[in-house]
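Novice: Here's a sequence, model it:
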Amino acid sequence: MRLRCPVCRAEAALEAWAEDEAARELMALLAGLDAALGRPLVAYLGLFRSRSRALSWDRALKLAREALALSSDAAVLAEALAETVEAMRVKREAGDIRPLENHNYLKRVIESVAARGVVTAAKVKRASAARRVVSRLSATEEAILAIRQVGLDGGVIDAEGAP
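Specialist: Okay, here's the model as predicted:
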């Protein structure tokens, strides 16, 4: 079975990836995670890749296991991963394109998220969905979504925008 990358359009055989033990283990690990944690983890792993080189399956597996071991609270970890990815995206847009070398920044973000209080799984899913939608919206729609999100988090406005 040949698969096509939705980003670069490169083709690869799924059977070839299945021959690599680390690739199989990483895919199994990711498949066992809730999407609210799995998606930001995949994006986080991408922060370790340099512009000119691919991340090896062995390294990706090692990094994923290390990141998952940093917190026993999946909601806190998911929020910290999402915040880390967003912060690094902003840095890269500003011209700092160096890949991450370790998990030190993520550790600090986990501490920050944990200090702010318990993050519910519903809030993580809502924030993740909002991030995906925002990238396809106009500036006006983004502003409306941001206002609604603030209202949702503060308990003032419901999902339809009503108090």
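
Novice: CA only for contacts and neighbour counts going forward, please
Specialist: Will do.

Novice: in which helix or strand would I find the nearest residue to residue 45 once chain neighbours are set aside?
Specialist: Take residue 45 and drop its neighbours on the chain: the residue closest to it by CA to CA, 6 or more residues apart in numbering is residue 60, 6.4 Å away. Following DSSP states H and E, one finds residue 60 within helix 57-68.

Novice: swap in residue 12?
Specialist: Counting by DSSP H and E, the element that carries residue 12 is strand 11-13.

Novice: And the residue nearest in space to the middle of the chain, how far from residue 15?
Specialist: Among the residues of the chain, the one closest to the centroid is residue 40, at 1.5 Å (CA atoms, centre = their mean). According to CA to CA, to the nearest Å, residue 40 and residue 15 sit 26 Å apart.

Novice: what does residue 111 give?
Specialist: Separation of residue 111 from residue 15 (CA to CA) stands at 40 Å.

Novice: Looking at those two, which is more packed in?
Specialist: More crowded of residue 111 and residue 15, by other CA atoms under 10 Å: residue 111, with 14 against 11.

Novice: Just to be sure, that one is in a helix?
Specialist: Yes - counting by DSSP: H, G, I helix; E, B strand; the rest coil, residue 111 is found in a helix.

Novice: about what we covered before: from residue 48, how far out is the residue nearest to residue 45?
Specialist: Residue 60 is 9 Å from residue 48, by CA to CA.

Novice: compare with the first, here's sequence two:
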Amino acid sequence: MKVKCPSCGASLSLDVLIAHDEARTALVALSGISDELVRGCLKYLTLFRPSEKDLTFARVAKLVGEIAPMIRAAEISRNRQTYPAPREAWIWAFNRCLEARDAGKLKPPLTSHGYLLENITFWSPEKMAVTAGAAVRAAPAAETKLRKGVGKLMEWTNEQGEGG
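Specialist: Okay, here's the model as predicted:
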């Protein structure tokens, strides 16, 4: 069965996609993380694509394989601290990365998930519209120079987005 990509219009056979080891690995990893989350993740993965090339299935499988266990665990470890990372945090952080790219503050191609994970350390339930019963308590984070600097940068980014 042939399918057409809604983004680029390329045509591809699903049989080939599933027969390809890395493509199948990427699809399996993505299938376990949900719909809105998958959309955010796929958009985020575009940040790893060099402008003159396409991402290979091997690279996509590797990138998804690095974050999928953290998504399933609903927590991350960063700078020897553990932070809650429910699905809402991932969706919020994926969007923050894309917003930073659109604002010229993040230049693709990315080489690691560091920016994404750092954003997750700043996530709190108040950052998203919380549905009834879905509130998640965030653990307080230790203050470091990096956290303070990134916090100030994020505050500045929010101010720029609201007023200018």
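
Novice: And the TM-score between these chains?
Specialist: Laid over one another, the chains give 0.60 as their TM-score (TM-score structural alignment, normalised by the length of the first structure), with 122 aligned residues with a CA RMSD of 3.1 Å.

Novice: Can you give me every residue that contacts the residue nearest to the centre of the first structure?
Specialist: 78, 81, 82, 85 (CA atoms under 8 Å, 6 or more residues apart in numbering).

Novice: Secondary structure element for the alignment partner in the first structure of residue 91 of the second structure, which one?
Specialist: In the first structure, the residue equivalent to residue 91 of the second structure is residue 82, according to TM-score structural alignment. Assigned by DSSP H and E, residue 82 of the first structure belongs to helix 74-93.

Novice: Flag every buried residue along that helix.
Specialist: Buried residues in helix 74-93 of the first structure, counted by 16 or more other CA atoms under 10 Å: 74-86, 88.

Novice: Can I get the residues you listed in TSV including distance to residue 150 of the first structure?
Specialist: What follows is those, written out as TSV (distance: CA to CA, whole Å):
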residue	distance to residue 150 of the first structure
74	23
75	19
76	19
77	21
78	19
79	16
80	19
81	20
82	17
83	16
84	20
85	21
86	18
88	23
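
Novice: would you list every one of the strands in the first structure?
Specialist: Along the first structure, counting by DSSP state E, strands occupy 2-4, 11-13.

Novice: what inclination does the biggest helix by length in the second structure have with respect to helix 87-102?
Specialist: Longest helix in the second structure by number of residues, with DSSP state H as the criterion: helix 145-163. Taking axes from the mean of the first three to the mean of the last three CA atoms, to 10 degrees, helix 145-163 of the second structure and helix 87-102 form an angle of 70 degrees between their directions.

Novice: For the match of residue 91 of the second structure, give me its contacts.
Specialist: 40, 44, 128.

Novice: contacting residues for the second one?
Specialist: When you say that, I think you mean residue 44 of the first structure. 81, 82, 84, 85.

Novice: let's see it at 10 Å
Specialist: 38, 63-64, 67, 81-86, 88, 100, 106 (CA atoms under 10 Å, 6 or more residues apart in numbering).

Novice: Also residue 124 of the first structure?
Specialist: 36, 37, 74, 75, 76, 77, 78, 79, 80, 82, 130.

Novice: can you do 8 Å?
Specialist: Counted by CA under 8 Å, 6+ apart, residue 124 of the first structure has contacts 36, 75, 78, 79.

Novice: since we're on the equivalent of residue 74 of the second structure over in the first structure, how many residues are nearby?
Specialist: The equivalent of residue 74 of the second structure in the first structure is residue 73 (alignment by TM-score structural alignment). Residue 73 of the first structure: 14 surrounding residues under other CA under 10 Å.

Novice: Residue 25 of the first structure too?
Specialist: Using other CA under 10 Å, residue 25 of the first structure is surrounded by 15 other residues.

Novice: Same question for the one 5 residues further on.
Specialist: For residue 30 of the first structure, the neighbour count with other CA under 10 Å is 18.

Novice: So it sits against residue 38, correct?
Specialist: Yes - using CA atoms under 8 Å, residue 30 of the first structure is in contact with residue 38, at 5.8 Å.

Novice: related to what we said a few turns ago, kindly reformat the contacts of residue 82 of the first structure as a markdown table containing distance to residue 2 of the first structure.
Specialist: As requested, these are exported to a markdown table (distance: CA to CA, whole Å):
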| residue | distance to residue 2 of the first structure |
| --- | --- |
| 40 | 26 |
| 44 | 26 |
| 128 | 29 |
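
Novice: hmm, which of these are common to the second structure?
Specialist: Retained in the second structure by both residues aligned by TM-score structural alignment, their matches' CA atoms under 8 Å are the following of those: residue 40.

Novice: Brilliant, that's me finished.
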